[in-house]
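>>> No sequence on hand, only this structure:
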C-alpha cells in the first residue's frame, strides 16, 4: 500500500513508469542518486537517468538545456543544494528561460536531521518563492504525492517539489482526490484555522484534537502548494473562524506564513500566529529533539491557536 512506502519510492516508481512510456522524461542527479532513490534508474536506463557529479549548478543548466530540446527533466538533490547553491541557475537558466524543469529537493527543514545545519534547508521556499513562474509544492503524504506527480509532469513550467525522503504520516485515504492547485479542509471548525504543510500537517491534526478537548473548535487546512497559494480556501476559512495559525517545517520568513499573511493582508485581515523556525540556523539532531529546539511541537500549535483567538477579541 502507498502508506507503507518511503516517499522517495513513490517518486522512483512514478519515474520508472514514465521513462518506460514517455520519451520526454529524464532524470538528472548530482551524486546523490542513492539518497533520492534514483540510483536504480541510472542502472536500469542509463541513457535516461544521468549523474553529473557534485556540480549542482551545472546540473540545473544541463536540465534547462534538455528542456529546451523537448525533454522534461526531473532534477534531484538535497534541498539546500537544489535551491541555495544552484539559485542563479534556477532563476536564469530554468525560470527566466521558461524551461520545463521539475526540481526535487529532498530532506526539507528538520527532516535533514543528522546532516546538520549546513544541509538543513529552512529557507528554500523563501529562496524560490519570489522567482516568477515557479510552482512550489510540498507533499503531505504518499497518497497525495502519487496523484500530484502526473499533474506536475503535465504542468508546463518549472516546479519545485519539497520532498521528505522517508515514510511520512498517512493523512489521506486511498480514495482521496487531489488537485495540485487547491488546498484541502481536513477538519471543519469555527474558532481558529490551523494552516499546515508537509510534516506539520499531522502536528496540526494532533493540536486540533487537543484544542477540542479544551472546548476550542479548530479548522485544519492543508496547503501543499505554497505557490501559487489557494487564496480562495484560505480567505474563506479565515473569514469563518476569524483567527489563523500557520505551521510549517521552514523558517517563518518567506514560506507558508508569509504566503498566508500576504494573502490575508490584502483580502481579509485577521490575527495570525505562526509555528516554525524563527531566526535560527539548523543543527544536528533527530526530529523529536529538533521539534522541541525550534518550538514546532503540538503544544506550540495549541499555544499559538489560543493567542490568535485571544487577539480577535
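Received, thanks. All values derive from a computational prediction rather than experimental measurement.

>>> C-alpha from now on. contacts and neighbour counts both.
Noted.

>>> need the strands for the stretch 1-150 of the chain, in chain order.
Secondary structure of the stretch 1-150 of the chain (DSSP state E, counting those that start in this stretch): strands at 25-29, 49-51, 72-78, 102-106, 135-137.

>>> Take these and lay them out in CSV including distance to residue 243.
As requested, those are exported to CSV (distance: least, C-alpha to C-alpha, whole Å):
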stretch, distance to residue 243
strand 25-29, 43
strand 49-51, 47
strand 72-78, 35
strand 102-106, 32
strand 135-137, 25
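
>>> To residue 271, which of these lies closest?
Closest to residue 271 of these, according to C-alpha to C-alpha: strand 135-137, at 25.3 Å.

>>> What is the distance between stretch 173-184 and the centre of its chain?
The chain centroid and the centroid of stretch 173-184 are separated by 15 Å under C-alpha atoms, centre = their mean, to the nearest Å.

>>> swap that for stretch 106-126, sorry
The answer for stretch 106-126 is 12 Å, by C-alpha atoms, centre = their mean.

>>> so which of the strands of the stretch 1-150 of the chain gets nearest residue 116?
Nearest to residue 116, of those and by C-alpha to C-alpha, is strand 72-78 at 12.3 Å.

>>> angle of that closest one against strand 102-106?
Between the axes of strand 72-78 and strand 102-106, defined by axes from the mean of the first three to the mean of the last three C-alpha atoms, to 10 degrees, the angle is 20 degrees.

>>> All the helices of the chain, residue numbers only.
Remark: helices assigned in the chain by DSSP state H are 7-21, 33-36, 39-44, 56-68, 79-80, 87-88, 124-129, 142-154, 200-213, 231-241, 256-267, 287-293, 298-311.

>>> by contact count, what packs against the second one?
Packed against helix 33-36, as judged by 3 or more C-alpha pairs under 8 Å, 6 or more residues apart in numbering; DSSP states H and E, are the following elements: strand 72-78.

>>> looking at it, residue 52 is touching residue 33, isn't it?
No - with contact defined as C-alpha atoms under 8 Å, residue 52 does not reach residue 33; the gap is 10.4 Å.

>>> Distance-wise, check residue 217 relative to residue 113.
33 Å (C-alpha to C-alpha, to the nearest Å).

>>> so who does the residue nearest to the spatial centre of the chain touch?
Centroid-nearest residue in the chain, with C-alpha atoms, centre = their mean: residue 138, separated by 1.8 Å. Taking C-alpha atoms under 8 Å, 6 or more residues apart in numbering as the criterion, residue 138 is in contact with 161-163, 197-198, 224-226.

>>> Mind picking the two most distant members of the residues you listed?
Pairwise distances across the contacts of residue 138 peak at 13.6 Å for 163 and 226 (criterion: C-alpha to C-alpha).

>>> try it against this one:
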C-alpha cells in the first residue's frame, strides 16, 4: 500500500473508476491533462474526453452546455486558471444556472513549487467560496479525494474540488464515512482545537502528537468542506475547547480561517488564530522549503497552539 499519494494522482485514478461505473460522465481539460491526471481517463474513454485547449473560459462554457444536456461533467485545469481566468464563466454559466459541473483544480497553493508565484494560487478558496450555489472541497489525502469524487458524482450541482501537486501522507481508509459538508474529527481534546484542510491536515496530526507528549490535548478537525461549512461542529469545538487554530495552504484572507472566524464570531466568540499565507504572493522554490519559509510546519502549529493557550487563559 502507498504511504504517500498526491491528490491529483488519486483524482486521475478515481475518474477512471467512476467512468467505468457511469457512462454519463464527461471529462474536460484545458491542455494540461498530463499534469491534472485527466489523461488517465482520456486514454480509456477518449469518446468522453474533450481537450478544450489553452482556453479555460471556453472549457467552462462547454462544460455548462454538456451539463445542461444531462451529463455529469468534471472539468480540470490548474487552480490559478480555473478560479482566476475562468471566474466569470464559473459564476455566470455554472453557478448562476446551478449546473452539474465539478471544477477539479490541481496545482493549488505554494506546493506548486518551482512554477513560482504566478502559478501558486493562494486565493482560490476565497474566490470560489464567494460564489452562490458552489460547494468547495479540499481533501487531505488520496483516499479522501476518491471519496469526495464519489460524493460529488452523487450530489447534483456545481462544485470546486481543490487538489495538489505534492504527495501527501495517507490518512484515511476507503471505507471512511466522508460526507460533503461534515468535518471529520481525527482527535478529541479539551485544551484547544486545530481545524485544518488539505495539505495541512497531516502536519496538524504530527503537531497534535507532539503537543500530547507535553500534556496538551488538542482536538483536530479535518474541515475538508469549506463550503458548506460544518458550523455545528465548529461551534461545538469552540464550546468544548475555548480556542481554535485554523491551518491552511491558502491566504489567511477568505479561506478556511475566514470561514471559521465568521461562524465563531456570530455564534460563540472565542480566541481564534489563523495560520496560512499572510496576504503575500508565493515564489519559486522547493515545495518543502516553501512550506518552511511561509511557516506552514508542524513546529509552527505547536508554537501557535502555545500562544493561543496563553491568550485563552487571560
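That came through, no problem. Remember, predicted model here, so these are calculated numbers, not experimental data.

>>> from the contacts of residue 138 of the first structure, which is closest to residue 101 of the first structure?
Among the contacts of residue 138 of the first structure, residue 161 lies closest to residue 101 of the first structure (C-alpha to C-alpha), at 10.9 Å.

>>> quick one: contacts for the closest one?
Applying C-alpha under 8 Å, 6+ apart to residue 161 of the first structure gives the contacts 102-105, 136-139.

>>> what about 6 Å?
Contacts for residue 161 of the first structure (C-alpha atoms under 6 Å, 6 or more residues apart in numbering) come out as 103-104, 137-138.

>>> same thing with residue 240 of the second structure?
Listed by C-alpha under 6 Å, 6+ apart, the contact set of residue 240 of the second structure is empty.

>>> hmm, back to that, if you count surrounding residues, which of residue 163 and residue 226 of the first structure has more?
residue 163 (27 against 23; other C-alpha atoms under 10 Å).

>>> Skipping adjacent residues, who's closest to that one in space?
Nearest residue to residue 163 of the first structure, sequence neighbours excluded (C-alpha to C-alpha, 6 or more residues apart in numbering): residue 106, at 4.7 Å.

>>> hang on, isn't the one you found packed against residue 80?
No - between residue 106 of the first structure and residue 80 no contact is recorded; they are 8.6 Å apart, counting by C-alpha atoms under 6 Å.

>>> Compare these two and say which is more crowded by neighbours.
Taking other C-alpha under 10 Å, residue 106 of the first structure and residue 80 do not tie; residue 106 has more neighbours (26 against 23).

>>> And that one, what's its match in the second structure?
Aligning on TM-score structural alignment places residue 106 of the first structure opposite residue 106 in the second structure.

>>> wouldn't that match be in contact with residue 164 here?
Yes - judged on C-alpha under 6 Å, residue 106 of the second structure makes contact with residue 164 at a distance of 5.2 Å.

>>> Let me see the contact set for residue 184 of the first structure.
Taking C-alpha under 6 Å, 6+ apart, we find residue 184 of the first structure in contact with 221-222.

>>> related to what we said a few turns ago, among the contacts of residue 138 of the first structure, which recur in the second structure?
Retained in the second structure by both residues aligned by TM-score structural alignment, their matches' C-alpha atoms under 8 Å are the following of these: 161-163, 197-198, 224-226.

>>> which of these lies closest to residue 48 of the first structure?
Of these, the one sitting nearest to residue 48 of the first structure (C-alpha to C-alpha) turns out to be residue 161, at 20.1 Å.

>>> what about the closest one, distance to residue 258 of the first structure?
Distance, residue 161 of the first structure to residue 258 of the first structure, by C-alpha to C-alpha: 19 Å.

>>> Then residue 53 of the first structure?
35 Å.

>>> Name the residue in these two with the higher neighbour count.
Neighbours were counted for residue 53 of the first structure and for residue 258 using other C-alpha under 10 Å; residue 258 has more, 17 against 14.

>>> quick one: contacts for that one?
By C-alpha under 6 Å, 6+ apart, residue 258 of the first structure has no neighbours at all.

>>> make it 8 Å
residue 252.

>>> Looking for the alignment partner of it in the second structure.
Under TM-score structural alignment, residue 258 of the first structure pairs with residue 258 in the second structure.

>>> Against residue 210 of the second structure, how distant is the residue nearest to residue 273 of the second structure when sequence neighbours are not counted?
Excluding the flanking residues, the one nearest residue 273 of the second structure by C-alpha to C-alpha, 6+ apart is residue 245, at 4.9 Å. From residue 245 of the second structure across to residue 210 of the second structure, the span is 16 Å (C-alpha to C-alpha).

>>> out of the two, which sits in the busier spot?
A count of neighbours by other C-alpha under 10 Å puts residue 245 above the other of residue 245 of the second structure and residue 210, at 21 against 16.

>>> Is it correct that that one is in contact with residue 306?
No - between residue 245 of the second structure and residue 306 there is no contact, the gap being 10.5 Å when judged by C-alpha under 8 Å.

>>> any idea how far residue 305 of the second structure is from residue 270 of the second structure?
Distance from residue 270 of the second structure to residue 305 of the second structure, counting by C-alpha to C-alpha: 14 Å.

>>> now swap in residue 200 of the second structure and tell me
From residue 200 of the second structure over to residue 305 of the second structure the distance is 15 Å, taken as C-alpha to C-alpha.

>>> try residue 27 of the second structure
Taken as C-alpha to C-alpha, the span from residue 27 of the second structure to residue 305 of the second structure is 42 Å.

>>> What sits closest to residue 233 of the second structure if chain neighbours are left out?
Among residues not flanking residue 233 of the second structure along the chain, residue 183 sits closest, at 7.1 Å (C-alpha to C-alpha, 6+ apart).

>>> Pretty sure residue 252 of the first structure sits against residue 273.
No - Residue 252 of the first structure is not in contact with residue 273 according to C-alpha under 8 Å; the separation is 10.1 Å.

>>> For residue 51 of the first structure, see how far away residue 251 of the first structure is.
Relative to residue 51 of the first structure, and taking C-alpha to C-alpha, residue 251 of the first structure is found at 31 Å.

>>> out of the two, which sits in the more crowded spot?
Between residue 251 of the first structure and residue 51, residue 251 has the larger neighbour count (other C-alpha under 10 Å), namely 26 against 19.

>>> Setting aside sequence neighbours, what's the nearest residue to that one?
Spatial nearest neighbour of residue 251 of the first structure, chain neighbours left out: residue 277 (4.4 Å); criterion: C-alpha to C-alpha, 6+ apart.

>>> The one you found matches what in the second structure?
Correspondence of residue 277 of the first structure to the second structure, assessed by TM-score structural alignment: residue 277.

>>> quick one, what contacts the residue nearest to residue 251 of the first structure?
Residue 277 of the first structure is in contact with 122, 249-252, 294-296, counting by C-alpha under 8 Å, 6+ apart.
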